[in-house]
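*Asks:* no sequence on this one, just coordinates:
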């Protein structure tokens, strides 16, 4: 499989190593919006920057190259991208986190939220910890987890950054600590006890492996998919 790496930072380099180890060829690696011929690739993996992601993704759609994107910060244009994907009969997977473990964690989070919705004495809170180079807060993964709780739990309608609890709002504490790839913890606390679930990443390889597996899976398909489709869960 010939892969275009759109975004060649730390994640792009980790994806490159894993893809080559799995027998694939990297034919494009770029951090620019232009200057590359996307038709050389069978599939594209986008871990670029917010102001380049939308262009990269749409360019793939227009040339019928399936694209996997893990770039955050561009989602104001997500619905527009989906419309173009459908119009061009493209193939697309966006995920805030491609880690196989995190995507199982998403499903556990949804299931727990559904159960805890029946127990009004518990209040939910969330903490995420990442490396100091991560500039956005909360993380895209934390937002996805909060949205999963809101969907399944009748008591919550919103989330906010900060540890102060307000009515119907999930408080998310974001910490930045050197050399932490990513930790997410969800707590349901009452005056008698606390129930917690945690996912801790040990390195970037889990994120990169998931992206490569998603690229392998989407080849030859048309439509908009999610990691739960790749993993056949949920």
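*Replies:* Right, received. Where do you want to start? Worth saying up front: this structure is predicted, and the values here are computed from it rather than measured. Residues are numbered from 1 along each chain as shown.
*Asks:* contacts and neighbour counts: CA atoms only from here.
*Replies:* OK.
*Asks:* residue 108 and residue 43, how far apart?
*Replies:* For residue 108, the distance to residue 43 (CA to CA, to the nearest Å) stands at 30 Å.
*Asks:* who has more neighbours out of the two?
*Replies:* residue 43 (25 against 15; other CA atoms under 10 Å).
*Asks:* check it against this one:
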């Protein structure tokens, strides 16, 4: 598989290491807008850049005809436009807030837990996420995905950046601690006990492996997909 890494920060380098060990070829390492020339014949682009550049990067690849696996978060106000462009150019596109296989299993567990727990009003629910101090967005895209699974089940109006849930808004607490790859906890509190569902990432390796699995799956496909499609959920 010939891969273009669009965004060559910590995630890009983690993906590169695993890809080379799996005998894939990195044909481009970009920190600027992709073009026909600098993509160097890539079969797929894996995009982990910044919230301010993700939209331009993804749309450029789709217009050129390169399928895109995107993991950048905090730009999703423009996701509808990306979907329109993907359809217009008959492209292939996957977005996920987190490509870790374990996190995507956690998403499924989170949804099922919310379906059970919302029937018991003595429990309140909120989310806590912890990441490294270099993370640019808060809350994390993964925390927002967890929230978006809970909100319709509970009938919340939305979420807010807060350590508690009130005013019909689901609370998401975001903490920044040096060198933490990512910890997400969904917490149900009652006066007599607490129930917690937690995912702890030990390194970026899980995210990188999942992104590569998604890229392999996407080649040759047309449409807009998520990790649910990749994993067959």
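*Replies:* That came through, no problem. A quick note: this is a predicted structure, and the numbers were derived from the prediction, not measured.
*Asks:* superposed, what's their TM-score?
*Replies:* Once superposed, chain against chain, the TM-score is 0.96 (TM-score structural alignment, normalised by the length of the second structure); 232 aligned residues with a CA RMSD of 1.3 Å.
*Asks:* buried sites along the top helix by length along the first structure?
*Replies:* In terms of residue count, the longest helix belonging to the first structure (DSSP state H) is helix 100-116. Using 16 or more other CA atoms under 10 Å as the test for burial, helix 100-116 of the first structure gives 100, 102-107, 109-114, 116.
*Asks:* dump the residue contacts of the residue nearest the centre of the second structure.
*Replies:* Centroid-nearest residue in the second structure: residue 97, 1.2 Å away (criterion: CA atoms, centre = their mean). Taking CA atoms under 8 Å, 6 or more residues apart in numbering as the criterion, residue 97 of the second structure is in contact with 71, 72, 73, 141, 142, 145.
*Asks:* filter those residues down to the buried ones.
*Replies:* Buried, going by 16+ other CA under 10 Å: 71, 72, 73, 141, 142, out of the contacts of residue 97 of the second structure.
*Asks:* helices - which of those land there?
*Replies:* Filtering these for helices - DSSP H - leaves 141, 142.
*Asks:* helix, strand, or coil at the residue lying farthest from the centre of the first structure?
*Replies:* Distance from the C-alpha centroid of the first structure, by CA atoms, centre = their mean, peaks at residue 192 (34.1 Å). The local conformation at residue 192 of the first structure, judged by DSSP: H, G, I helix; E, B strand; the rest coil, is coil.
*Asks:* ok, the equivalent of it over in the second structure to residue 123 of the second structure distance?
*Replies:* Aligned counterpart of residue 192 of the first structure in the second structure: residue 192 (TM-score structural alignment). Remark: distance between residue 192 of the second structure and residue 123 of the second structure (CA to CA) = 10 Å.
*Asks:* what do you get for residue 189 of the second structure?
*Replies:* 5 Å.
*Asks:* could you give the number of residues near residue 186 of the first structure?
*Replies:* Other residues close to residue 186 of the first structure by other CA under 10 Å number 20.
*Asks:* oh, I was asking about residue 52 of the second structure
*Replies:* 12.
*Asks:* now do the strands in the first structure.
*Replies:* Secondary structure of the first structure (DSSP state E): strands located at 2-6, 25-30, 43-46, 67-69, 91-94, 123-130, 158-161, 169-176, 182-189, 194-201, 223-225.
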